[in-house]
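Visitor: Fold the following for me, if possible:
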Amino acid sequence: MTVKQYYQDAYIKSFHTYIQEQKLGESGWYVVLEETAFYPTGGGQPHDTGTLQDKRMINVEEVNGEIRHYIEEPFSDISGVVKGQIDWERRFDHMQQHAGQHILSAAFAEALQYETISFHLGKEVLTIDLNVSDISESDALKAEELANRIIREARPIETKWVTQTELSDYPLRKQPTVTDEIRLVIIPDFDYNGCGGTHPRSTSEVGAIKILDWEKHKGHIRLQFVCGERVLHQLHRKHGLLKELTSVLQAPEETMVPTAKQLLVKQKEQEKALEGLKDVLLTYEAEGLLGTHKDGFILIQKAYSDRPIQELQKIAQHIISKREEAIVVLVVQNDQKLQLVAAKGSLPTINLREVAQKVFPLINGKGGGKESFVQGGGEAVMGKEELLEILVNEL
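Guide: The predicted structure follows:
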């Protein structure tokens, strides 16, 4: 079996070894090494990347005890010594995040008796699922403060291999899922946990922990946080956004929230006023369509381009509210969509719904309504004027 150097020393950045075999699997070419410092995906921690000789390492996984190193292309010759180079920035980030997760989960357990039931290490943030249905801001802050105190105390992070019978000697947060080759990650007098991941030597190397947000997820609380260098990345990004917003809002950071709220109130007032003006204009437009029809039966028809169907509805409703004998047929084309509105006053006896149902199939469309008012749409398989002509003929 491959010797797992990442368990001997998580700080190994490069190593030399021999290739035992090279195979083409379902996921591509991979090699099995005599020794490896490349960590395979497992325990919530993503795999390492880097290079093996001149080949880029794209994935590492352990399958039935075999550590498979997937490379972008096969070696032409697998004899001789090869050099492995770890992407150290990625590895150390994973070490910081994974250790930070242990610390934060232990802090929630110690301060609040909240159990962590799952963990995910993503590219930008980490998540843990807490076995509670709700959490307060003060609870989150309490656990975060304890976690960061443990980091500042620079406590050692130890690893130890134990047997199942030896587990009772340690106050574990939860029982390991394996029964042999059990590896414990220990922060003395704080956290004892079965784990196969890579970790730094001291809690101080985690740097800091910052909780970002949380949400309810399947009856539990899913909490988002970052550790180490990711805290600085988050701070840098959000500080940049704040600087940009202070410039856009022309307000200092301390008054940014009330300034933004005031702008939103003004925007809603302006939108309401604009909607009122649009209604007035639509009323004038409807009156203009009525202007050439003084007495007797009225059929008003018109085709438009690039207008919301809601405007056509308002025009039609205004006309039939003014003239009981009116029938209104309006068509609009918006991009590759044809839409229609038909309405009638109380005097015409025609059933507009029956008329529309004959027309909708011609444009691969659908719609609905009642005898006196229908609307719907479909594909622009014909011109808007042609559709309007068909509707009028059906009437």
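Visitor: only C-alpha atoms for contact and neighbour calcs from this point on.
Guide: Will do.
Visitor: quick one, what contacts Val231?
Guide: 208-210 (CA atoms under 8 Å, 6 or more residues apart in numbering).
Visitor: before we move on, what SS does it have?
Guide: helix (DSSP: H, G, I helix; E, B strand; the rest coil).
Visitor: Give me the distance between it and Ile315.
Guide: 56 Å (CA to CA, to the nearest Å).
Visitor: Mind naming the longest strand for this protein?
Guide: Counting residues, the longest strand found in the chain (DSSP state E) is strand 14-25.
Visitor: Which residues belonging to that strand are considered buried?
Guide: 14-19, 22 (16 or more other CA atoms under 10 Å).
Visitor: Tell me the one of those nearest Lys337?
Guide: Closest approach between the buried residues of strand 14-25 and Lys337, by CA to CA: Gln22, at 56.4 Å.
Visitor: Give me the nearest residue to the closest one, chain neighbours excluded.
Guide: Val31 (4.4 Å; CA to CA, 6 or more residues apart in numbering).
Visitor: one step back: switch the buried residues of strand 14-25 over to TSV, and while doing so, append distance to Leu235 to every line.
Guide: Below are the buried residues of strand 14-25 laid out as TSV (distance: CA to CA, whole Å):
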residue	distance to Leu235
Ser14	32
Phe15	35
His16	39
Thr17	41
Tyr18	43
Ile19	43
Gln22	44
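Visitor: Among those residues, which one lies nearest to Glu137?
Guide: Nearest to Glu137, judged by CA to CA, of those is Ser14 at 43.6 Å.
Visitor: Is that closest one in contact with Gly84, as I believe?
Guide: Yes. Contact criterion CA atoms under 8 Å: Ser14 and Gly84 qualify, at 5.4 Å.
Visitor: shared neighbours, the two?
Guide: What both Ser14 and Gly84 touch, as defined by CA under 8 Å, 6+ apart, is the set Ala37.
Visitor: Please report the number of neighbouring residues for Gly376.
Guide: Counted with other CA atoms under 10 Å, residues neighbouring Gly376 total 19.
Visitor: Check the secondary structure at it for me.
Guide: Per three-state DSSP, Gly376 ends up strand.
Visitor: I'd guessed it sits against Pro361; true?
Guide: No. When contacts are counted by CA under 8 Å, Gly376 is not listed as touching Pro361 (11.2 Å).
Visitor: What is the neighbour count of Leu126?
Guide: 21.
Visitor: just checking, next helix/strand downstream of the helix ranked longest in the chain?
Guide: When the chain is parsed with DSSP state H, its longest helix is helix 256-290. Toward the C-terminus, helix 256-290 is succeeded by strand 298-305 as the next helix or strand (DSSP states H and E).
Visitor: How much space separates Phe360 from Ile182?
Guide: 68 Å.
Visitor: between those two, who's got more neighbours?
Guide: Using other CA under 10 Å as the criterion, Phe360 and Ile182 rank with Phe360 on top: 22 against 18.
Visitor: Which residue is the nearest non-sequential neighbour of the more buried one?
Guide: Using CA to CA, 6+ apart, the nearest residue to Phe360 is Lys366, at 5.5 Å.
Visitor: Would you do the same for the sequence below? I want to compare the two.
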Amino acid sequence: MKELETKKLYYDNQYTRSFSSKVFKQDEDENGRPYIVLEETAFYPTGGGQPHDTGTLNGVSVQDVEEVDGEIRHYTETAVELTNNKCIGDIDWERRFDHMQQHIGQHILSAAFEESFSYKTVSFHLGKEVCTIDLETGELAEEEALEAEKLANNIILEDRPVKTKWITEEELPDYRLRKDVAVPGDIRLVIIPDFDYNGCGGTHPDSTGQANALKILHWEKEKKKIRVSFVCGQRVLDQLHEKHQAVQGLTDILNSPQEELGSAAKKILEQNKDYEKTIADLKKQLVEFEAVDLVKNARNFKSLRLIQAVFQERLITDLQQLAKLASAGGNDIVVILVNETGSKLQVVCAGSDNAGINMNHLIKEVLPLINGRGGGKGSFAQGGGEKTMPAEQLMEELVKSAEALHS
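Guide: Got it, this is the predicted structure:
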């Protein structure tokens, strides 16, 4: 054995849950994280799309496992106390077996897509809740996904053996591999006889039946490829439970049986669209009435009529509509509206054709006072900035500027 080369117990027996080992090295990395390098380990390090194992060493939590410069580092929560330079390791078996189920499921699903449609898998990710594969195709029909899923579950149901074998590069031509092997030197094959031959360094169960079941959840376009999301084993039951809870909740809310949920939801959405249109029409009418009221209460301003109003938390779209409607109420109207919303001030100004005040110039006269930005045209302008002064004071500055511009 080379110096610091750890024996990988997860290759000898992937079902090993506890082990004892001497310690090669205990140190900290450049970020101050404590780690241990062991003579032998059952902890799988992150690699090949599969996350690392977790567990404990002498009761101390193992939070990460990585292969760095040829050594397998077990990053622990704190430094580990050693007895006779030895560690007792315990694997989080639930996490390990879940990873084994997902990984063999990926092999089976990838082989199913390739055998059925010649769609190659170019990448794999084993996520905390969902796994994904990227297929080398620009589109995927639902019938194709269902056929691949059915084939994958048949392979699982047949409970075929999953074998591993170490070979040399010279022996590669003797095997019909699903994809090229990128690792030099000795190569580890994971084999499902008469179905899939694949170079892989991950952990897998020793039979396909231990994947229990496989379910494709959805797929989407990812650049020029198709990303397929799926789950295996216990995750299938977890997904089923989650979706059943959601469906049960909807049946209660919509007061409809499961088979009628789609039509019930569609009916509600259509009703909501009608309600939203009615609400929009009513809001428009209210703004129109409000504009008429503002015009009635406009005050004389030199040869013009001035409408000025301060609002709190109004929608800017309401103010825009209100200013335009009010300014259309005569040939001599100037409208200045200020809105206070949170820590911001907003300004909307509008003028009728013969008002004689350029609204763009007006608003740009005062925006520096509130560190604001904005602009517009001669007949309409808007902007906003910080609440550096009360809204009423900003209104006074706007009126002063309007008076100066009119003169």
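Visitor: still on that earlier bit, okay if I get the contacts of Val231 of the first structure as TSV plus secondary structure?
Guide: What follows is those, written out as TSV (three-state DSSP):
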residue	secondary structure
Ala208	coil
Ile209	strand
Lys210	strand
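Visitor: so what corresponds to Leu254 of the second structure in the first structure?
Guide: Here Leu254 of the second structure is matched to Leu249 in the first structure, going by TM-score structural alignment.
Visitor: Was I right to think that match contacts Val257?
Guide: No. Using CA under 8 Å, Leu249 of the first structure is not in contact with Val257; the gap is 10.0 Å.
Visitor: residues in contact with Ala391 of the second structure?
Guide: 310, 338-340, 345.
Visitor: and what of Lys7 of the second structure?
Guide: With CA under 8 Å, 6+ apart, Lys7 of the second structure has these contacts: 39-41.
Visitor: From Met100 of the second structure, how far off is the equivalent of Gln45 of the first structure over in the second structure?
Guide: When the second structure is aligned by TM-score structural alignment, Gln45 of the first structure is paired with Gln50. Distance, Gln50 of the second structure to Met100 of the second structure, using CA to CA: 9 Å.
Visitor: More neighbours: which of those two?
Guide: Met100 (24 against 21).
Visitor: Contacts only, for that one.
Guide: 203-205, 211.
Visitor: Please say which position in the first structure it maps to.
Guide: By TM-score structural alignment, Met100 of the second structure lines up with Met95.
Visitor: hang on, its match in a helix?
Guide: Yes. The assignment for Met95 of the first structure, made by three-state DSSP, places it in a helix.
Visitor: Quick check: nearest residue in space to it, chain neighbours excluded?
Guide: His199 (4.5 Å).
Visitor: The one you found in helix, strand or coil?
Guide: coil.
Visitor: Starting from Tyr284 of the first structure, give me the distance back to it.
Guide: Taken as CA to CA, the span from His199 of the first structure to Tyr284 of the first structure is 73 Å.
Visitor: The two: which has the busier surroundings?
Guide: Neighbour count, other CA under 10 Å: between His199 of the first structure and Tyr284, His199 has more, with 30 against 14.
Visitor: So the more buried one sits against Pro156, correct?
Guide: No. The criterion here is CA under 8 Å, and His199 of the first structure misses it with Pro156 at 10.6 Å.
Visitor: In the stretch 1-150 of the second structure, mark out all the helices, start to finish.
Guide: Along the stretch 1-150 of the second structure, counting by DSSP state H, counting those that start in this stretch, helices occupy 9-12, 93-117, 142-157.
Visitor: So for His244 of the second structure, which of those helices sits nearest?
Guide: Judged by CA to CA, the one of these that comes nearest to His244 of the second structure is helix 142-157, at 20.8 Å.
Visitor: by contact count, what packs against the closest one?
Guide: helix 93-117, strand 214-222 (3 or more CA pairs under 8 Å, 6 or more residues apart in numbering; DSSP states H and E).
Visitor: Onto which residues of the first structure does it map?
Guide: By TM-score structural alignment, helix 142-157 of the second structure lines up with residues 137-152 in the first structure.
Visitor: In the first structure, which residue range corresponds to stretch 344-352 of the second structure?
Guide: The aligned range for stretch 344-352 of the second structure is 337-345, by TM-score structural alignment.
Visitor: who touches that stretch?
Guide: 309, 312-313, 316-317, 320-321, 323-333, 352, 363, 372-380, 384.
Visitor: ok, now which ones touch His52 of the second structure?
Guide: Counted by CA under 8 Å, 6+ apart, His52 of the second structure has contacts 43-46, 64-66.
Visitor: Lys266 of the second structure -> the first structure?
Guide: Counting by TM-score structural alignment, the partner of Lys266 of the second structure is Lys261.
Visitor: Now do the same contact list for that match.
Guide: So Lys261 of the first structure contacts nothing (CA under 8 Å, 6+ apart).
Visitor: same question, Glu205 of the first structure
Guide: Counted by CA under 8 Å, 6+ apart, Glu205 of the first structure has contacts 96, 151, 154, 228.
Visitor: Gly249 of the second structure: neighbouring residues, count only.
Guide: Neighbours of Gly249 of the second structure (other CA under 10 Å): 12.
Visitor: looking at this, it is in a helix?
Guide: Yes. Counting by three-state DSSP, Gly249 of the second structure is part of a helix.
Visitor: distance of it from Gln258 of the second structure?
Guide: Gly249 of the second structure is 10 Å from Gln258 of the second structure, by CA to CA.
Visitor: thinking again about what came up before, quick one: residues contacting the match of Gln45 of the first structure.
Guide: Neighbours of Gln50 of the second structure in contact, by CA under 8 Å, 6+ apart: 99, 103, 125-126, 202.
Visitor: Nearest to Glu147 of the second structure among these?
Guide: Nearest member of the contacts of Gln50 of the second structure to Glu147 of the second structure, counting by CA to CA, is His103, at 20.1 Å.
Visitor: just checking, that closest one touches Leu126?
Guide: Yes. In this structure, His103 of the second structure is within contact of Leu126 by CA under 8 Å, at 7.5 Å.
Visitor: Looking at those two, which has the bigger crowd around it?
Guide: Using other CA under 10 Å as the criterion, His103 of the second structure and Leu126 rank with His103 on top: 27 against 20.
Visitor: Just give the closest residue to that one, not the sequence neighbours.
Guide: Counting by CA to CA, 6+ apart, the residue nearest His103 of the second structure is His204, at 6.3 Å.
Visitor: got the contacts of Ala391 of the second structure as JSON lines, with distance to Ser110 of the second structure and neighbour count columns?
Guide: What follows is the contacts of Ala391 of the second structure, written out as JSON lines (distance: CA to CA, whole Å; neighbours: other CA atoms under 10 Å):
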{"residue": "Val310", "distance to Ser110 of the second structure": "64", "neighbour count": "16"}
{"residue": "Val338", "distance to Ser110 of the second structure": "62", "neighbour count": "25"}
{"residue": "Asn339", "distance to Ser110 of the second structure": "59", "neighbour count": "23"}
{"residue": "Glu340", "distance to Ser110 of the second structure": "58", "neighbour count": "20"}
{"residue": "Leu345", "distance to Ser110 of the second structure": "57", "neighbour count": "25"}
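Visitor: Nice, that's everything, thank you.
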